[in-house]
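S.K.: need a 3D model of the following:
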Amino acid sequence: MIERRGLGRPMAHLVLIVGLFIVAFPIYYTFVASTQSLTTILRPPLPLTPGDQIGANYGEALFGGIGRIGGVAVTTLLFNTLVMALGIALGKIFISILSAFAVVFFRFPLRMVFFWLIFVTLMLPVEVRILPTYKVMVDLGMIDTYAGLILPLIASATATLLFRQFFMTIPAELVEAARIDGAGPLRFLKDILLPLSKTNIAALFVILFIYGWTQYLWPLLVTNDNQMNTIVIALRKMVSFADADTPWHMVMVTSILAILPPVLVVVLMQRWFVRGLVESEK
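M.R.: Predicted coordinates:
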């Protein structure tokens, strides 16, 4: 029950408005800076209203290329990052569903040993295994390739654990009924488990897409060619130690464009995302 009397409701709205302002103002300020010329940015104070360079700045970034990153256009950076984020998100979900399906619905020797080996990898982040992983990528010739960006990051113990916990809630009667109807393992997975798991898949997709989009360390190591850089790596390369040597208007444009795809994914999938996190009836 929500209390609607007294000052509770106005105060709650005030707190939300203040919180929204604190979160949104830096983004707005970045957008304003992205519409100004470099001279205006370097000569404070920066205006609080958009400037007249929005078309020139965004056009140069998207189609003209940025000098400090080898003349690569932001469209190329966005495409590279999108391929990496989608590959990581879809690969993690695909492998995790199959792993959890095998652990829950099949009986084979050392089944739980394999599950706990997967679970233990939660304690081994990318930073711990970075050198052997990089050596493998070099030996396989996957430096400066999409496969090199994606493959080392597509295994997920967390997603496997979440799918396993959900699959364990499937009634045994449903499994037995599917077996009596002649459904094989793959048909049971396709026609029963996947439809029941769609909210979980949607919630995990949002989380894993953002995880892939914001990766920094691994793309920094595995890409040497500017044409294969992700947008996060490009942003770092664009910033120089000297303010005058940094194209701040292009940095701000790139920052705004880097924010848009994750925001779009969250907005379009927010209903599925919330249902996947809070839904209790399966």
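
S.K.: can we go C-alpha only for contacts and neighbour counts from here?
M.R.: OK.

S.K.: quick one: the residue minimising distance to the centre of the chain and residue 78, what's the gap?
M.R.: Centroid-nearest residue in the chain, with Cα atoms, centre = their mean: residue 210, separated by 1.6 Å. Look at residue 210 and residue 78: by Cα to Cα, to the nearest Å, they are 13 Å apart.

S.K.: got a list of what residue 36 touches?
M.R.: Residue 36 is in contact with 50-54, 249, counting by Cα atoms under 8 Å, 6 or more residues apart in numbering.

S.K.: here is a second sequence; please produce its structure as well for comparison:
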Amino acid sequence: MVENRRWLTVLAHAVLWLGVLIIVFPVFVTLMASTQSTQQIMVGAISLVPGDSVAHNYWTALTQGATGTSNNAAWKMMLNSAVVAMLIACGKIFLSLLAAYAIIFFALPLRMVWFWLIFLTLMLPVEVRILPTYKVISDLALLDTYTGLSLPLIASATGTLLFRQFFMTLPNELVEAAKIDGAGPFRFFKDVVIPLSKTNIAALFVIQFIYGWNQYLWPLLITTKGEMETIVIGIRKMMADNDSITDWGVVMATTMLAMIPPVLVVIFMQRWFVKGLVDNEK
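M.R.: I've put the predicted structure just below:
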């Protein structure tokens, strides 16, 4: 029996509100700074109320970018990030579905060995294999391309494990019924497995979209042209490394714009995301 103690409820809510404050306050300060002039920010006079430079900062960020080593417009860099994030998310889902489907529903020789080899790649993130990966992408002339930005990040042992665990819960009667109806492996995959996996697909899509959107090291390494910069790289390059003054108002506005797509993905897919992670009623 769980005791209903008022002080425990108050304490729990206090801890939650404290956590929210710690997370939200830096974002709030960034939002307020994005509405103020660079001069105010440089002298440390950031106000916690909106300033009068909101239109200038956001318009400059969207159309021109801040002065610095990168002056790309935010819309162009956000488009690059969106394309890369979509390619990574969709590619990971597609490959993970196929790999898990083959491991569970096909009597392949040494299939568990192949699964564990895939699983072991979790110990080899892109940072560990970055030099040989760069050499391969360079030899294939894929530098400064969407393919080069996304292809090395598509393979996903995490997604394969997620779908494998779900496919193991599917009853054998589904497979037998599909065989009786004359459905082949592809039709069973398309008409039965994928519709039943939609919540898992949604959950993995949210995770991988944010993962692709926030990529820094790999895009920094293989992009040499300004028009291929992603938003994360662009924000860093907007901060001047020399004696010039960083246009902090525009940088903060660009930072706020960069938060919008991932937040929208989480908001619109929240129900599917939570259901795909915690729902056991398959």
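
S.K.: TM-score for the pair, please.
M.R.: Once superposed, chain against chain, the TM-score is 0.95 (TM-score structural alignment, normalised by the length of structure 1); 282 aligned residues with a Cα RMSD of 1.6 Å.

S.K.: circling back: what subset of the contacts of residue 36 of structure 1 is buried?
M.R.: Buried members of these, scored by 16 or more other Cα atoms under 10 Å, are 51, 53-54, 249.

S.K.: and those residues, which two are the farthest apart?
M.R.: 51 and 249 (11.2 Å; Cα to Cα).

S.K.: and the nearest residue in space to residue 155 of structure 2 that is not next to it in sequence, what does it touch?
M.R.: The shortest distance from residue 155 of structure 2 to any non-neighbouring residue, by Cα to Cα, 6 or more residues apart in numbering, is to residue 92 (5.7 Å). Applying Cα under 8 Å, 6+ apart to residue 92 of structure 2 gives the contacts 154-156, 159, 208.

S.K.: from those, which is closest to residue 228 of structure 2?
M.R.: Closest approach between these and residue 228 of structure 2, by Cα to Cα: residue 154, at 18.7 Å.

S.K.: what sits against the closest one?
M.R.: Residues in contact with residue 154 of structure 2 (Cα under 8 Å, 6+ apart) are 87-89, 91-92, 95.

S.K.: let's see if you can find the most crowded of these.
M.R.: With neighbours taken as other Cα atoms under 10 Å, the top of the contacts of residue 154 of structure 2 is residue 88, carrying 28 neighbours.

S.K.: let me know the helix or strand that that one is in.
M.R.: Using DSSP states H and E, residue 88 of structure 2 maps to helix 74-105.

S.K.: mind checking how far whatever residue of structure 1 lines up with residue 116 of structure 2 is from residue 92 of structure 1?
M.R.: Under the alignment (TM-score structural alignment), residue 116 of structure 2 pairs with residue 116 of structure 1. Relative to residue 92 of structure 1, residue 116 of structure 1 is positioned 18 Å away (Cα to Cα).

S.K.: repeat for residue 187 of structure 1
M.R.: Counting by Cα to Cα, the gap from residue 187 of structure 1 to residue 92 of structure 1 is 21 Å.

S.K.: which residue sits closest to residue 223 of structure 2 in space, ignoring its chain neighbours?
M.R.: Per Cα to Cα, 6+ apart, closest to residue 223 of structure 2 is residue 144, 4.9 Å.

S.K.: preserved in structure 2, out of the contacts of residue 36 of structure 1?
M.R.: Comparing those with structure 2 on both residues aligned by TM-score structural alignment, their matches' Cα atoms under 8 Å, the contacts found in both are 50-54, 249.

S.K.: distance to residue 229 of structure 1 and secondary structure added to those, as CSV?
M.R.: Shown next, in CSV, are these (distance: Cα to Cα, whole Å; DSSP: H, G, I helix; E, B strand; the rest coil):
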residue, distance to residue 229 of structure 1, secondary structure
50, 29, coil
51, 29, coil
52, 30, coil
53, 26, coil
54, 25, helix
249, 20, helix
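
S.K.: would you turn these into JSON lines with distance to residue 138 of structure 1?
M.R.: Shown next, in JSON lines, are these (distance: Cα to Cα, whole Å):
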{"residue": "50", "distance to residue 138 of structure 1": "46"}
{"residue": "51", "distance to residue 138 of structure 1": "46"}
{"residue": "52", "distance to residue 138 of structure 1": "47"}
{"residue": "53", "distance to residue 138 of structure 1": "43"}
{"residue": "54", "distance to residue 138 of structure 1": "42"}
{"residue": "249", "distance to residue 138 of structure 1": "36"}
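
S.K.: okay, now residue 164 of structure 1: neighbour count?
M.R.: Neighbours of residue 164 of structure 1 (other Cα under 10 Å): 22.

S.K.: contacts only, for it.
M.R.: Listed by Cα under 8 Å, 6+ apart, the contact set of residue 164 of structure 1 reads 100-101, 103-104.

S.K.: and the gap between it and residue 211 of structure 1?
M.R.: Distance, residue 164 of structure 1 to residue 211 of structure 1, by Cα to Cα: 21 Å.

S.K.: what touches both of residue 51 and residue 249 of structure 1?
M.R.: Common neighbours of residue 51 of structure 1 and residue 249 (criterion: Cα under 8 Å, 6+ apart): 35-36.

S.K.: that older thread, pull the distance from whichever strand or helix holds the residue nearest to the centre of structure 1 to the chain's centre.
M.R.: Secondary structure assignment for residue 210 of structure 1, by DSSP H and E: helix 198-213. Distance, stretch centre to chain centre, for helix 198-213 of structure 1: 7 Å (Cα atoms, centre = their mean, to the nearest Å).

S.K.: can you list contacts of it?
M.R.: With contacts defined as Cα under 8 Å, 6+ apart, helix 198-213 of structure 1 is touched by 81-82, 84-86, 88-90, 92-93, 159, 163, 262, 265-266, 269, 272-277.

S.K.: any of the residues you listed buried? List them.
M.R.: Listed as buried from the contacts of helix 198-213 of structure 1 are 81-82, 84-86, 88-90, 92-93, 159, 163, 262, 266, 272-273, 276; burial here means 16+ other Cα under 10 Å.

S.K.: before we move on, the earlier item: sec struct for the residue nearest to residue 223 of structure 2, please.
M.R.: Three-state assignment for residue 144 of structure 2 (DSSP: H, G, I helix; E, B strand; the rest coil): coil.

S.K.: so who does it touch?
M.R.: By Cα under 8 Å, 6+ apart, the residues touching residue 144 of structure 2 are 222-225, 228.

S.K.: shared with structure 1, which of these?
M.R.: Here is what carries over to structure 1 from the contacts of residue 144 of structure 2, by both residues aligned by TM-score structural alignment, their matches' Cα under 8 Å: 222-225, 228.
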